[in-house]
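Make a model of this:
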Amino acid sequence: MSFSKSLNRAGAGMAMLSLLTVTGCSAESQNADQKSDPHAAHRAALETGDARHEMVSADVTLSDAPMVDQDGNPRTLASDVVGDRIVVVDFIFTSCQTICPVTTSLLGEARKRLEHIPDSQLAFVSMSIDSNTDTPERLAEFAARHRANWTFLTGEKATMDAALTEMDAYSTNPEDHAPMVLIGDAQSGHFVRVFGLPDPAFVESRVQDYLTMREARCDDPGSQEHVEHAMDTHGGPQ
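Below you'll find the model as predicted:
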């Protein structure tokens, strides 16, 4: 934007300088907080109201490498846990004290809203992002504490890191991971990435959108592209 008067330019410059100064101080403060509190980044996200959500189309590959669930059973994500279901995936670590418990509770509420959909069509999955710590026993305790009656997965670090990377959910430091949920239909391969704490009603509506997409494909296979485009651009079928 151009300004006709030098005074306005100077004012804009001072405003930018002030913004940079405040931002810099804020960043320094946050870094200092993180040294004393490893969960500072998560607390900041909660305090700044990171419950808003942003949805974007996602290019996702689901791993079929060997993992293990919270009951100690060998599982694979793609062919076993998900199959051709609609799926909601989130990313947690059991020592998390802020965002992960909140996310899990919100997804529990979403699952209640969707309990009329059979397990053969819909799966909820929580992926560990700290597999060195998250044993099946710890995952089971976390799931029980937050009343999460769905599949939690962990495994060898190299396996989990590769799987998370394929889903664009890998973080070198678990405490720094941002709240994010993947929702998609493994049958069609269409996924969306939802940033921010998941609103149960929003998750419910996205899953219902995928059910609508499936019905549309059955009625008119050529309609899939239109429905997916509507979902990407407007948040749901039109």
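
CA atoms for contacts and neighbours, from now on please.
Noted.

For the closest residue in space to Thr61 that isn't next to it in sequence, give me its contacts.
Nearest residue to Thr61, sequence neighbours excluded (CA to CA, 6 or more residues apart in numbering): Glu166, at 5.5 Å. Going by CA atoms under 8 Å, 6 or more residues apart in numbering, Glu166 touches 60-63.

before we move on, what about Asp90?
Asp90 makes contacts with 125-127, 180-182, as judged by CA under 8 Å, 6+ apart.

Repeat that for Asn132.
Taking CA under 8 Å, 6+ apart, we find Asn132 in contact with 156-157.

how about it, secondary structure?
coil (DSSP: H, G, I helix; E, B strand; the rest coil).

That one and Ser18: what is the separation?
Distance check for Asn132 against Ser18: by CA to CA, to the nearest Å, it reads 43 Å.

cool, Phe124 as well?
The gap separating Phe124 from Ser18 is 45 Å, by CA to CA.

So which of the two has more stuff around it?
The neighbour comparison of Phe124 against Ser18 (other CA atoms under 10 Å) goes to Phe124, with 23 against 12.

Could you tell me whether that one really is in a strand?
Yes: Phe124 forms part of a strand when assessed by three-state DSSP.

and for comparison, fold this next one:
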Amino acid sequence: MITSHWTPTIKFLRLLLLLTLGITGGSAAVAEDSGSSTPWGRDYFPNTELVNQDGQKMRFFDDMIKDKVVAINFIFTSCTDSCPLETARLLQVQKVLGDRVGKDVFLYSISIDPETDTPEVLKKYTEKFRIGPGWQFLTGNKDDITALRKSLGLFIDGIDNGRNKDHNLSLIIGNQSTGRWMKSSPMENPYILADRLSKTLQNWKDASTNDQDYASAPTLRPPSAGEQIYRTRCSSCHTLGDTQNAGIRSIGPDLIGVTRQRDPQWLKRWIKEPDQMLAEKDALAMQLYEQYNNIAMPNLRLGEIETSAVLTYLAEETERLQPEAPMAQDTHDGAHQHAGPKIQQQGG
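Below you'll find the model as predicted:
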């Protein structure tokens, strides 16, 4: 049956679209510009009861989002692909924001597998990733959590209610008191996400103080396919010779020189199917797993072309930042001959 009245969820999705695109119009703009109360309040959001990793009960509206700037995503701790990357990326955001998290910015990760993810399991998960204070991991009743996901526009029929706990990659950030909400990718640059949470959503009515123009902007080179994959997937957990920002990425090793240190076939397989290599107890895979706090390398579901693109980018970036010394020359008998190729040691 088709009616002429929009449901609250459809209204909320429309608002998300407008705000994500930077459009302020219609009822959303009227509510914001007039200073009237936001429609996205107690009457819209369910006041679902959840339990955090410390066993504390929390109401979704009253305790978690009311009059707060928040970031909310949905994960489950046994996930071996996207969830660890989401957690790693938000961990970077938390490190950028520092002690503002838990004071004027609040981070929430809610389990979609509450039967498995008890408070005790969530607590161990936060310890494994070394989550700082102010970021809550929560569980509760499965049906209530599904209803909550739907109210936030983070539930897609055919994906989120399918088998094997598949779920869409989504993150919502917002300021409940102003009614300003944005749907974002959890793989977004951590500095951009942090800026939106600490500035855009806090002071969105203030005029911009940026007086720079396009004439002073530097010329940027287009990223290769491999660089795009690295920045959206790999950089959640790894650095690439980026010592300046190394403090926000401490989950995995730096990748400069990895194409010189590892056997190419081993490295290619490790990128494509790390979960299988860990299941097989591959010696080097297990060493890395134990070295980095038992956080498993997630399966990024990359194909042959994508894997090759990433490895090419890592090799090119290594050569750019750490060019190999010129080959030694043999002057015996006055003839200048190049020495044989350098043999790289396999890292442990």
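
Superposed, what's their TM-score?
Laid over one another, the chains give 0.61 as their TM-score (TM-score structural alignment, normalised by the length of structure 1), with 163 aligned residues with a CA RMSD of 2.5 Å.

What does Asp90 of structure 1 correspond to in structure 2?
Alignment note (TM-score structural alignment): Asp90 of structure 1 maps to Asn73 of structure 2.

let me redo that: Cys100 of structure 1
By TM-score structural alignment, Cys100 of structure 1 lines up with Cys83.

which non-adjacent residue is nearest its match?
Closest to Cys83 of structure 2 by CA to CA, 6+ apart is Ile75, at 5.5 Å.

residues touching the one you found, list them.
Contact analysis of Ile75 of structure 2 by CA under 8 Å, 6+ apart lists 83, 109-112.

need the strands for structure 2, in chain order.
Per DSSP state E, structure 2 carries strands over the ranges 49-52, 57-59, 69-75, 106-111, 135-139, 171-175, 180-184, 329-330, 337-338.

In the second one, which residues are buried?
Translated: strand 57-59 of structure 2. Neighbour-count burial for strand 57-59 of structure 2, counted by 16 or more other CA atoms under 10 Å, picks out Met58.

what's the average distance of that strand to structure 1?
Superposed on structure 1, strand 57-59 of structure 2 shows a mean distance to its aligned partners of 0.9 Å (mean CA distance after the TM-score superposition for structure 1).

again with the longest one
Strand 69-75 of structure 2: mean distance to aligned residues in structure 1 after superposition is 0.8 Å, counting by mean CA distance after the TM-score superposition for structure 1.

still on that earlier bit, now which residue in structure 2 aligns to the residue nearest to Thr61 of structure 1?
Checking TM-score structural alignment: Glu166 of structure 1 goes with Ser151.

Kindly provide the distance from that match to Ile192 of structure 2.
25 Å.

Also Phe60 of structure 2?
26 Å.

what's the single longest helix in structure 1?
helix 6-36 (DSSP state H).

May I see the buried residues of that helix?
Under 16+ other CA under 10 Å, the buried positions of helix 6-36 of structure 1 are Gln34.

Where does that helix end up in structure 2?
Using TM-score structural alignment, helix 6-36 of structure 1 pairs with nothing in structure 2.

Just list what the next helix or strand after that helix packs against, helices and strands only.
Using DSSP states H and E, the helix or strand that follows helix 6-36 of structure 1 towards the C-terminus is helix 40-47. Applying 3 or more CA pairs under 8 Å, 6 or more residues apart in numbering; DSSP states H and E, we find helix 40-47 of structure 1 packed against helix 6-36, helix 99-113.

picking up where we left off before, which one, of the strands of structure 2, ends up nearest to Asp160 of structure 2?
Proximity to Asp160 of structure 2, assessed across those by CA to CA, is greatest for strand 69-75 (10.8 Å).
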